[in-house]
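Chemist: Dropping the sequence and predicted coords here.
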Amino acid sequence: MVVSLVAPRLMVMGGGAVAKLGEVLGQLGLSRPLVVTDPFMLSSGLLERALEPLRQAGMVPAVFSETVPDPTDTVIAAGVAVLAAGEYDCLVGFGGGSPMDTAKAMAILAAAPAGARMRDFKVPAAANRGAVPIICVPTTAGTGSEATRFTVITDTETDEKMLIAGLGALPLAAVVDHELTFGLPARITADTGIDSLTHALEAFVSARANPVSDDYARSAMRLIAPNLRRVWADPQDAAAREAMMRGATLAGLAFSNASVALVHGMSRPIGAHFHVPHGLSNAMLLPAVTAFGLEAARPRYAEAARVMGIASEAEGDQAAAQRLVEELRALNRDLAVPSPARWGIDAAKWEGLLPLMAKQALASGSPANNPRVPDEAEIVALYQASYGASA
């Protein structure tokens, strides 16, 4: 079996790694960074953790801080204008998934002919060119964007969350420092943690899984599953924070080389139409979607349960796979994940958008990787089942 793999050229990981950011750029021959971040990173002072090492290396970093949650094509266009106005030789995405995805999309759009729009690059198009290299510094243990060839951008005219994939979105380097996550609110810790677990699990059962992505996914699940409740209960648990951060990056490597599946396909429209944070919308869907696909890939789900420490080696596949679904429901309960209804989404608006959301989910391509591939009616039914479901 021939496996084609993608990963950043350089990855620096561990507590205090962000202090080496200037050194990383220097190793790569880069010296004129535009740092892409969000207003909170700027106002909270956390951004200084990235800017100071750059200054110490003799660089004069500029900052684009207009990133928004669920980054939009309009924000990308504004960022490209800033990029074009300076003589920058790289983009540094600093923050959660939104700043990193914004930096990726800026690089892709800046390399395109005049008049191009982000919608021109949505899957199945291949976004293989970037105008400048991207260096990612994650501040959450969740998206894995620092290690992937994907970015997700919302089209403001259609309210569609567009999956964009290609080598143009692959970071040249990543600096992964779990100490940047100590101040995260509990809700973000939980949502990004379940996001990373979803990445690993979906990569493991994906139709595009391969032996190497399986290795990444297994390692990620072993790290995330026993530590997610620990960081929720004790945000200062350094060992658990480190395990979660390493697990999130490994999960990113897993799905970047195998792809995600139905949970992500259904999650993106929820984020686009109702502005639910990505990790939270994944968590809302994960138990129901896992149960939907269980019988189509029972041995794989059973192995995932064993890897996560939920089922014993002695248990048969049927019992182990069922334990996985039960654990995902329990995890949502323990981490106080609300249903869409409890999060405050209006029932009539939810119901009215389901046909469009189902079409958008299928169009993303991710559902085709699911062990059990749904049609539109089955996706609508899963949305309906998840709306008011208690974990």
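Modeler: Yep, that arrived. This one's a predicted model, so the numbers in the text were calculated from it and none came from an experiment. Numbers count the residues shown, from 1 in each chain.

Chemist: For the rest of this, base every contact and every neighbour count on C-alpha atoms.
Modeler: Will do.

Chemist: sec struct for the residue most central in space within the chain, please.
Modeler: Here the mean C-alpha position of the chain is nearest to the C-alpha of T143 (CA atoms, centre = their mean), at a distance of 2.7 Å. The assignment at T143 comes out as coil when based on DSSP: H, G, I helix; E, B strand; the rest coil.

Chemist: For the residue found closest to it once you drop the neighbours it is linked to in the chain, which residues are in contact?
Modeler: Excluding the flanking residues, the one nearest T143 by CA to CA, 6 or more residues apart in numbering is G97, at 5.5 Å. Taking CA atoms under 8 Å, 6 or more residues apart in numbering as the contact definition, G97 lies against P138, T140, G142, T143, G144, S145.

Chemist: okay if I get these as TSV plus distance to S44?
Modeler: Written out in TSV, the entries for the contacts of G97 read as follows (distance: CA to CA, whole Å):
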residue	distance to S44
P138	16
T140	15
G142	20
T143	21
G144	23
S145	22
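
Chemist: Okay, one more to line up with it:
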Amino acid sequence: MVNRMILNETSYFGKGAIKEIVSEFKQRNFQKALVITDKELIKFGVATKVISLLDTAKISYEVYDGIVPNPTIQVVKEGVVAFKKAEADCIIAIGGGSPIDTAKAVGIIVANPEFEDVLSLEGTAATKNPSVPILAVPTTSGTAAEVTINYVITDEVNHRKFVCVDPHDIPIVAFVDSDMMMGMPESLAAATGMDAMTHAIEGFITKGAWELTDMLHIKAIELIGRSLRDSVAGNQIGREEMALGQYIAGMGFSNVGLGLVHGMAHPLSAWYNIPHGVACASLLPTVMAFNKDYTGEKYREIARALRLKDAEILPLNVVREAAITAISQLSKEVGIPSTISELGVKAADIPAIAEDAFRDVCTPGNPREASVSEIIDLYQSLL
């Protein structure tokens, strides 16, 4: 079997890493950037940390700040127009998954205009050209959008999210700077952090997992497990460790896929605009329980990474339950709702939502196959 790994060309890590953006821009002979971000990041001075560096270095740029949570087809189309109007030759994406995912879609469409309808990018579209160069600056510790070949767009008309998987979309440079993440409120740190934990666990047990990605996911689980609480509390070291942990998880899952948690989370966000990380976290323990008998010794390895007592010697069925309980407790401690009814999910919608989850591109990667009726049962158990 042949396994493929695709990663960033260059990444910078640590406090102050964004200062390298000027040298990267100039060394690559870029002339003008379109900065893609959102109004809140500008309002609260997060994006301006990067913009001020551009101003000082006299780098030419224009800003598109029309990004919304769970970015839509229309947002992407507006971004394409903004890029062309700016006559830019690169994109600087500042934010969490929404700005960076939008930047990927914009960059791909500018380089491959035959996909300008956006919808045709779903799945593994046969794009011919690499994206417009993207320099990515994450401001959350969770999505790993800066290192993955995936992005997610919302089709508002049909109440669905669709996943795009394209090696051509990966940012050429990432700047993973904990200073950029210190502005996250506790709720966002918790949601994105549990999204990262979901990436690590699903990537570890997905059907496509192999030794190299297993190594990455286990280290990510260890880092996230020990640092998420501190990150949520606003501790800088915790946020720096989370920034690294979520990036490492992204290195793995981007190359092997995810599973049913993400398959079920995407329609929840599309139907109710639930933050993606919250949707994932609310589902994770239940789906872990659903999968447990199809994972071999992997839950023992998760338990070891979480430093659970006697993980080495406990019977397999016991250590599996201990790993699930530990994840459930972590989620509870950082304030994630334990039921989806708390998120506004309506019982009457579940059959249609389950159909969307069954068709989601992430669902086939799950270690245990799930029917529509089983997905309905899982949703209903969380009401």
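Modeler: Arrived safely, thanks for sending. As the structure is a computational prediction, the values presented were derived from the model and not from experiment.

Chemist: quick one on the thing from earlier: list the contacts of the residue nearest to the centre of structure 1.
Modeler: For T143 of structure 1, the contact set (CA under 8 Å, 6+ apart) comprises G96, G97, T192, D195, S196, A248, G252, G279.

Chemist: Quick check: the helix or strand hosting I324 of structure 2 compared with structure 1, mean distance?
Modeler: Under the criterion of DSSP states H and E, I324 of structure 2 resides in helix 316-333. Its matched residues in structure 1 lie on average 1.4 Å from helix 316-333 of structure 2 after superposition (mean CA distance after the TM-score superposition for structure 1).

Chemist: which of the contacts of T143 of structure 1 tops the neighbour count?
Modeler: Highest neighbour count within the contacts of T143 of structure 1, by other CA atoms under 10 Å: A248, with 36 neighbours.

Chemist: Quick check: end-to-end length of stretch 229-239 of structure 1?
Modeler: Stretch 229-239 of structure 1 has its terminal residues 13 Å apart, counting by CA to CA, to the nearest Å.

Chemist: Then stretch 49-68 of structure 2?
Modeler: Distance between the boundary residues of stretch 49-68 of structure 2 (CA to CA) amounts to 20 Å.

Chemist: Secondary structure element holding the counterpart of G252 of structure 2 in structure 1?
Modeler: Structural correspondence for G252 of structure 2 with respect to structure 1 (TM-score structural alignment): A254. Here A254 of structure 1 sits within helix 238-256, counting by DSSP H and E.

Chemist: May I see the buried residues of that helix?
Modeler: For helix 238-256 of structure 1, the buried set under the neighbour-count rule, 16 or more other CA atoms under 10 Å, comprises 238, 240-256.

Chemist: which stretches of structure 2 form helices?
Modeler: With helices called from DSSP state H, structure 2 shows them at 20-27, 39-43, 47-56, 73-86, 97-111, 186-205, 211-232, 236-256, 260-272, 276-291, 298-305, 316-333, 350-359, 372-381.

Chemist: Distance to P133 of structure 2 added to these, as TSV?
Modeler: Compiled in TSV, the helices of structure 2 are given as follows (distance: least, CA to CA, whole Å):
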stretch	distance to P133 of structure 2
helix 20-27	10
helix 39-43	22
helix 47-56	17
helix 73-86	12
helix 97-111	7
helix 186-205	25
helix 211-232	26
helix 236-256	19
helix 260-272	27
helix 276-291	26
helix 298-305	36
helix 316-333	36
helix 350-359	31
helix 372-381	39
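
Chemist: are any of the contacts of G97 of structure 1 buried, and which?
Modeler: Among the contacts of G97 of structure 1, those buried by neighbour count (16+ other CA under 10 Å) are P138, T140, G142, T143, G144, S145.

Chemist: Between all of those, which two are separated the most?
Modeler: In the buried ones among the contacts of G97 of structure 1, two members sit farther apart than any others by CA to CA. They are T140 and S145, at 10.3 Å.

Chemist: contacting residues around the residue lying closest to the match of G252 of structure 2 once chain neighbours are set aside?
Modeler: If the residues on either side of it in the chain are set aside, A254 of structure 1 comes closest to S213, at 4.5 Å by CA to CA, 6+ apart. With contacts defined as CA under 8 Å, 6+ apart, the neighbours of S213 of structure 1 are A203, F204, L253, A254, F255, N257, A258.

Chemist: ok, the fifth one - contacts?
Modeler: Residues counted as contacts of F255 of structure 1 (CA under 8 Å, 6+ apart) are T148, H199, A200, E202, A203, S213, A217.

Chemist: K122 of structure 1 too?
Modeler: Listed by CA under 8 Å, 6+ apart, the contact partners of K122 of structure 1 are M162, L163, I164, A165.

Chemist: Just tell me what it corresponds to in structure 2.
Modeler: For K122 of structure 1, the residue aligned by TM-score structural alignment is E122.
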